[in-house]
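A.B. asks: can you look at this prediction? I've put the sequence above it.
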Amino acid sequence: MFQQVTYSDDRMKGYELLIKQLHALSEDEKDQIALLANAASLLNQFLDEVNWVGFYLWKDEELVLGPFQGLPACVRIPYGRGVCGTAIKEKKTQLVPDVHAFPGHIACDAASNSEIVVPMIINGEIYGVLDIDSPIKERFDETDQLYLEKFVDALSQYL
């Protein structure tokens, strides 16, 4: 049913297909947890060389673990701490080629070496973040950032 995104000339087409499949999975669903769970699963199936894909949701001035695919994770992340907390503080995507060089990185999984975190801002309010980790250094690039931001924008229409 789903095609995996590979690192070839078809990456952008793969991401466009990913976003179309997100719409198909989401268009008739109203439950936010179900939407986020399917989105995490969809990304986990599409992206190669990732070891954690999920969401942290903004609750009571901190990020709280939401639906994800991967090993158990940190449950709460304070505002401004780690890659996820920084993405919320700065309200911009954090593309981190080497998490060990990121000041204040929170190591939930010692196998993670790179990370991308896309903030989710809906109607001007913090909703949470999409967080993706990889055991490969420099796994994510500007193409991933562009299309993961589009993915989050598409998902936000349903939340």
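C.D. replies: It's in. Residues are numbered from 1 along each chain as shown.
A.B. asks: C-alpha from now on. contacts and neighbour counts both.
C.D. replies: OK.
A.B. asks: which residue is nearest the centroid of this protein?
C.D. replies: By Cα atoms, centre = their mean, the chain has its centre lying nearest to residue 130, at 2.7 Å.
A.B. asks: sec struct for it, please.
C.D. replies: strand (DSSP: H, G, I helix; E, B strand; the rest coil).
A.B. asks: right, and it touches residue 121 too?
C.D. replies: No - between residue 130 and residue 121 there is no contact under Cα atoms under 8 Å: 11.0 Å.
A.B. asks: next one for the comparison:
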Amino acid sequence: MTFENLKEEVKVIVSDANTSVDKKLTSICELLQTNVAYYDWVGFYFKNGDKPELKLRSFAGEPTDHTIIPFGKGICGQVAVSNSNFVVPDVKAQDNYIACSIFVKAEIVIPLFVNGENIGQIDIDSHTADPFTKEDEEFLEFVNKEVALLLEQGS
């Protein structure tokens, strides 16, 4: 499925008035993990209240022990501080990387903004070396904009 087709599917999930926010987030994770061959783990982390940490809310893929990530730690924690996309073609080359699986070779993390505030992020792990392109970044930015609308509506 192309990114254009996936965008339409994401819009359908977000607009479903009969589904909870958490179920919609999980459905988006499952959609991406199932339809993009090199998206082996997809998750949404969000700021954990007033604490300087992220908490895993929804994911698709193997379960992870990393349900809480302090700001600044790992790729996700760095994005929580930098407010910038972070594409890691080779996780072994990163000093501040938290290994979630021995199979992960690359990671992309895109911050999620609501009303200008970085409230979370989408995190993708790949078992493929250097798979992410500018198209992945743009597509995941689109996904996060849709999720931001969903969160702003609260439904």
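C.D. replies: Thanks, I have it. Computed from a predicted model, the values in this text were never measured in an experiment.
A.B. asks: where does the TM-score land?
C.D. replies: The TM-score (TM-score structural alignment, normalised by the length of the second structure) is 0.89; 147 aligned residues with a Cα RMSD of 1.3 Å.
A.B. asks: still on that earlier bit, quick one, what contacts the residue nearest to the centre of the first structure?
C.D. replies: 53, 54, 55, 56, 117, 118, 119, 120, 152 (Cα atoms under 8 Å, 6 or more residues apart in numbering).
A.B. asks: what about 10 Å?
C.D. replies: By Cα atoms under 10 Å, 6 or more residues apart in numbering, the residues touching residue 130 of the first structure are 36, 39-40, 53-57, 66, 68, 84, 87, 93, 116-120, 148-149, 151-152.
A.B. asks: cool, and residue 91 of the first structure?
C.D. replies: With Cα under 10 Å, 6+ apart, residue 91 of the first structure has these contacts: 85, 118, 119, 120, 121, 126, 129.
A.B. asks: that one -> the second structure?
C.D. replies: In the second structure, the residue paired with residue 91 of the first structure is residue 83, using TM-score structural alignment.
A.B. asks: again, but for residue 51 of the first structure
C.D. replies: For residue 51 of the first structure, the residue aligned by TM-score structural alignment is residue 40.
A.B. asks: hang on, that match packs against residue 128?
C.D. replies: Yes - between residue 40 of the second structure and residue 128 there is a contact at 8.8 Å, judged by Cα atoms under 10 Å.
A.B. asks: overlap of the contact sets of those two?
C.D. replies: 103, 104, 107.
A.B. asks: helices of the second structure, residue ranges please.
C.D. replies: 3-15, 21-35, 74-82, 134-153 (DSSP state H).
A.B. asks: mean neighbour count and distance to residue 53 of the second structure for those helices - can I get that in JSON lines?
C.D. replies: Below are the helices of the second structure laid out as JSON lines (neighbours: other Cα atoms under 10 Å; distance: least, Cα to Cα, whole Å):
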{"stretch": "helix 3-15", "mean neighbour count": "16", "distance to residue 53 of the second structure": "26"}
{"stretch": "helix 21-35", "mean neighbour count": "19", "distance to residue 53 of the second structure": "19"}
{"stretch": "helix 74-82", "mean neighbour count": "21", "distance to residue 53 of the second structure": "7"}
{"stretch": "helix 134-153", "mean neighbour count": "16", "distance to residue 53 of the second structure": "19"}
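A.B. asks: for residue 52 of the second structure, find the nearest of these.
C.D. replies: helix 74-82 (9.0 Å; Cα to Cα).
A.B. asks: I'd like to know which elements the closest one is packed against.
C.D. replies: strand 41-47, strand 53-60, strand 68-70, strand 86-88, strand 106-114, strand 117-126 (3 or more Cα pairs under 10 Å, 6 or more residues apart in numbering; DSSP states H and E).
A.B. asks: what does the second one correspond to over in the first structure?
C.D. replies: Which is strand 53-60 of the second structure. With TM-score structural alignment as the criterion, strand 53-60 of the second structure aligns to 62-69.
A.B. asks: can you find the partner of the residue nearest to the centre of the first structure in the second structure?
C.D. replies: Match for residue 130 of the first structure (TM-score structural alignment): residue 122.
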